[in-house]
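1. Sharing a model that was predicted from the sequence below.
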Amino acid sequence: MTQPVPAHIQTHFNIAINEIDQMLKGEKPLSFKRAIYLVENAYYEGKISWKEYNDEILSIKPILNKMIDDRNLRQYKTAGNWAVFTYMSDSIPENDFKPYPYDFENFMSDSDKESCMVSRLLKTRKGNCRALPYFYKILADEVGVEAFIAIVPMHCYVKHSDEQ
């Protein structure tokens, strides 16, 4: 028998559901970043600051744009994808030589439900097959390049077009 969800917890999920529903109905702008935040904030019972979450992500945007401009890549439609991937996966000065590695200890999120969350990735710089692609998608949106989440059984991938 399942236990009822306590009202104070259900309230946070209702807020998330309502705002995401408004996005899907066109009443609010679609935002993958905001939708991920809303779900994670509901899980954390309203304890995540949107301002801090958003500011941390926004602080990366000029770094990615500078990476593109410093290498004269602006003419390529995949320049943003390159910048996001490089920033996340390589040990480079732009990320203080701290890439975002795959969390092999919690890749299934079975022992640690938070390992699939972007908010956790922002704190630990580690993520699994959900947190890392979600973060990639959020950063790609920030620099204005296409990226799509492909969901397969027990895994998520990022898809994007090539130059052609």
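-> Structure's in. What do you need? Residues are numbered from 1 along each chain as shown.

2. C-alpha from now on. contacts and neighbour counts both.
-> Will do.

3. Report the buried residues of stretch 134-146.
-> 134-143, 145 (16 or more other C-alpha atoms under 10 Å).

4. Find the residue at the geometric middle of this structure.
-> Taking C-alpha atoms, centre = their mean as the criterion, residue 135 is the residue nearest the geometric centre of the chain, at 2.6 Å.

5. count of neighbours near the nearest residue to it once chain neighbours are set aside?
-> Once flanking residues are discounted, residue 135 sits nearest to residue 118: 6.1 Å by C-alpha to C-alpha, 6 or more residues apart in numbering. When neighbours are defined as other C-alpha atoms under 10 Å, residue 118 has 27 of them.

6. Repeat that for residue 67.
-> Residue 67 has 21 nearby residues by other C-alpha under 10 Å.

7. quick one: what helix or strand has it in it?
-> helix 61-70 (DSSP states H and E).

8. Would you mind pulling the contact partners of the helix or strand following that helix?
-> Using DSSP H and E, the helix or strand that directly follows helix 61-70 along the chain is helix 79-89. The contact list for helix 79-89, computed with C-alpha atoms under 8 Å, 6 or more residues apart in numbering, reads 64-65, 67-68, 73, 94-95, 99-101, 136, 139-140, 143-147, 160.

9. can you give me how far the helix or strand just after helix 79-89 is from the chain middle?
-> Proceeding N to C from helix 79-89, the next assigned helix or strand is helix 118-124, under DSSP H and E. Distance of helix 118-124 from its chain centroid, counting by C-alpha atoms, centre = their mean, to the nearest Å, is 9 Å.

10. Now do helix 118-124: which elements does it pack against?
-> helix 32-43, helix 131-142 (3 or more C-alpha pairs under 8 Å, 6 or more residues apart in numbering; DSSP states H and E).

11. what's the last one packed up against?
-> Using 3+ C-alpha pairs under 8 Å, 6+ apart as the contact criterion, the neighbours of helix 131-142 among helices and strands are helix 32-43, helix 79-89, helix 118-124, strand 148-152, strand 155-159.

12. Please enumerate residues in contact with the helix or strand following the first one?
-> The reference is to helix 32-43. Sequence order places helix 50-58 as the next helix or strand after helix 32-43, per DSSP H and E. Helix 50-58 is contacted from outside by 37, 119, 122, 139, 142, using C-alpha under 8 Å, 6+ apart.

13. Just send these back as TSV, with distance to residue 58 too.
-> Formatted as TSV, the contacts of helix 50-58 follow (distance: C-alpha to C-alpha, whole Å):
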residue	distance to residue 58
37	14
119	14
122	12
139	9
142	8
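
14. take the one below as the second:
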Amino acid sequence: MGVIRSIISFLFITMISLSAYSQAAYYREQLRLANMLNGRDSLDLQKAVYAVENAYYNGNLNKEAFDRQIDMYAEFCKRILLSGDVRYDGKGDERSAMAQCAVFVFMTDTIPMQMGDTVVGHLPFEYNFDDYSGREDWSNMFVSRMMQTKRGNCHSMPLLYKMIMDRLGEECWLALAPNHMYIKARNQRAGWYNIELTCADFPTDAWLTASGYIHLDAIRNGIYMDTLSVRQSVALCLTDLAQGYLHKYGMRNGSFVMQCCDTALAYYPNYINAWLLKAHVLSRFYQKEGKLELKQEMDKLYTKIHELGYRKMPQEMYLSWLYSLNEYSNEYRIKKIVSFNKGDYQMR
């Protein structure tokens, strides 16, 4: 019996040590993101996204492979850009507008390319309807997973698009809607427009607000449909880090999640997902402990969230909202931003 107890004790201690070691990756990446936000390190969305995903994989995500894949995608988009098949009628911003088209086509369309004497097709990224919110496997929210499987969602798709555009040296912006993230861009011909990668279209702001879940106060307070700066995008990644921690380790004492949210809010004060995550933590602890002070703090947070304009959108309504773009695409689409004719691309 003594030997069995010793073995059990050894295994228990080993499990605790391994858990502490893997959690350490989260604290390292939390510090890395915080240093980007406070100016000790340069702001870099690609590094921030990698930090979030690397923590989930216990520090074992291959950074060279991650960066190399995005570089390869950017090179592919350059070939599309230089192919002569992208058309744009505007003046003065041709390079930027055509880059938007090249990346959009790369992510959403099948493109023939010549590899030696053989023509093969680059396949588009698809929407992961099986686990679009990462409920079954949180890594389905990751850019690295999407690059492996060619299936993504409204989190990984716009992040990858933005990182490719950054590699091309051109501008676009992340933007938020309820339960959703998309791309905002602009050119002289169309002005500001939205890029929806989940269904490969260019919906107007009218479609985004048509569901009724974007309250006027939410637009006024900038929690939805506004462009995110690089700093705000990195703050968003800090909240992603907290959500990954929750999925992997649970609430624990709530301190890690709260620290991430508080740091994100210090640089992005109206970031609704950070406020919602803080309220979720307090709600869980109030349900467990029933303390009046927790209830009071929780009520304050939910009041603020409501005042910011947030209205909860059920998951089934979100899917219906997403499908509606395809159904009413002619009504809610921005027409003729750029045009593209498929050609063959010599990849070297």
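-> Yes, it's here. These numbers were taken from a predicted model, which means no experiment stands behind them.

15. could you redo the helices and strands packed on helix 118-124 of the first structure as JSON lines and give each row distance to residue 82 of the first structure?
-> Output for these, formatted as JSON lines (distance: least, C-alpha to C-alpha, whole Å):
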{"stretch": "helix 32-43", "distance to residue 82 of the first structure": "20"}
{"stretch": "helix 131-142", "distance to residue 82 of the first structure": "10"}
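
16. picking that back up, my read: the residue nearest to residue 135 of the first structure touches residue 132, true?
-> Yes. Under the criterion of C-alpha atoms under 8 Å, residue 118 of the first structure makes contact with residue 132 at 7.4 Å.

17. The counterpart of residue 112 of the second structure in the first structure: neighbour count?
-> Counting by TM-score structural alignment, residue 112 of the second structure lines up with residue 93 in the first structure. Counted with other C-alpha under 10 Å, residues neighbouring residue 93 of the first structure total 9.

18. which bit of the first structure covers stretch 48-62 of the second structure?
-> Using TM-score structural alignment, stretch 48-62 of the second structure pairs with 35-49 in the first structure.

19. for that stretch, which positions count as buried?
-> 35-43, 46, 48.

20. Ok, stretch 134-151 of the second structure next?
-> 134, 138-147, 150-151.

21. Any chance of CSV for those, columns distance to residue 245 of the second structure?
-> Formatted as CSV, these follow (distance: C-alpha to C-alpha, whole Å):
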residue, distance to residue 245 of the second structure
134, 13
138, 10
139, 12
140, 15
141, 13
142, 14
143, 17
144, 17
145, 17
146, 20
147, 22
150, 25
151, 23
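
22. the longest helix in the first structure is where?
-> Ranked by residue count and defined by DSSP state H, the top helix of the first structure is helix 7-24.

23. with the second structure superposed, average distance for that one?
-> Once fitted to the second structure, helix 7-24 of the first structure is off its aligned match by 1.4 Å on average (mean C-alpha distance after the TM-score superposition for the first structure).

24. name the helices or strands packed onto that helix?
-> helix 32-43.

25. Need the counterpart of residue 8 of the first structure in the second structure.
-> So, by TM-score structural alignment, residue 8 of the first structure is matched to residue 21.

26. Contact partners for its match?
-> Going by C-alpha under 8 Å, 6+ apart, residue 21 of the second structure touches residue 58.

27. what's the answer for residue 143 of the first structure, then?
-> Taking C-alpha under 8 Å, 6+ apart as the test, what residue 143 of the first structure contacts is 61, 64-65, 80.

28. now do 7 Å
-> 61, 65, 80 (C-alpha atoms under 7 Å, 6 or more residues apart in numbering).

29. so which of those residues persist in the second structure?
-> Using both residues aligned by TM-score structural alignment, their matches' C-alpha atoms under 7 Å, the second structure keeps these contacts from those: residue 61.

30. of the contacts of residue 143 of the first structure, buried ones?
-> Buried among the contacts of residue 143 of the first structure by 16+ other C-alpha under 10 Å: 61, 65, 80.

31. which residues touch the second one?
-> The one in question is residue 65 of the first structure. residue 143.

32. Translate it into the numbering of the second structure.
-> Aligned partner of residue 65 of the first structure by TM-score structural alignment: residue 78.

33. any idea how far the match of residue 8 of the first structure is from residue 14 of the second structure?
-> From residue 21 of the second structure across to residue 14 of the second structure, the span is 10 Å (C-alpha to C-alpha, to the nearest Å).

34. Kindly report the same for residue 156 of the second structure.
-> Residue 156 of the second structure is 34 Å from residue 14 of the second structure, by C-alpha to C-alpha.

35. Equivalent analysis for residue 29 of the second structure, please.
-> 23 Å.

36. who has more neighbours, residue 156 and residue 14 of the second structure?
-> Legend: neighbour count by other C-alpha under 10 Å for residue 156 of the second structure and residue 14, higher for residue 156 (22 against 12).

37. Just give the nearest non-adjacent residue to the more buried one, would you?
-> Per C-alpha to C-alpha, 6+ apart, closest to residue 156 of the second structure is residue 143, 4.8 Å.

38. how about that neighbour, what's its partner in the first structure?
-> Match for residue 143 of the second structure (TM-score structural alignment): residue 118.

39. my read: residue 192 of the second structure touches residue 186, true?
-> Yes. Counting by C-alpha atoms under 7 Å, residue 192 of the second structure touches residue 186, with 4.2 Å between them.

40. more neighbours, the two?
-> Set side by side, residue 192 of the second structure and residue 186 show more neighbours around residue 186, with 18 against 12, by other C-alpha under 10 Å.

41. residue in the first structure matching the more buried one?
-> Checking with TM-score structural alignment, residue 186 of the second structure has residue 161 as its match.

42. quick one: that match is in a strand?
-> No. Counting by DSSP: H, G, I helix; E, B strand; the rest coil, residue 161 of the first structure is located in no strand; its state is coil.

43. In contact with it, which residues?
-> Taking C-alpha under 7 Å, 6+ apart, one finds nothing in contact with residue 161 of the first structure.

44. what's the spacing between it and residue 31 of the first structure?
-> Relative to residue 31 of the first structure, and taking C-alpha to C-alpha, residue 161 of the first structure is found at 20 Å.
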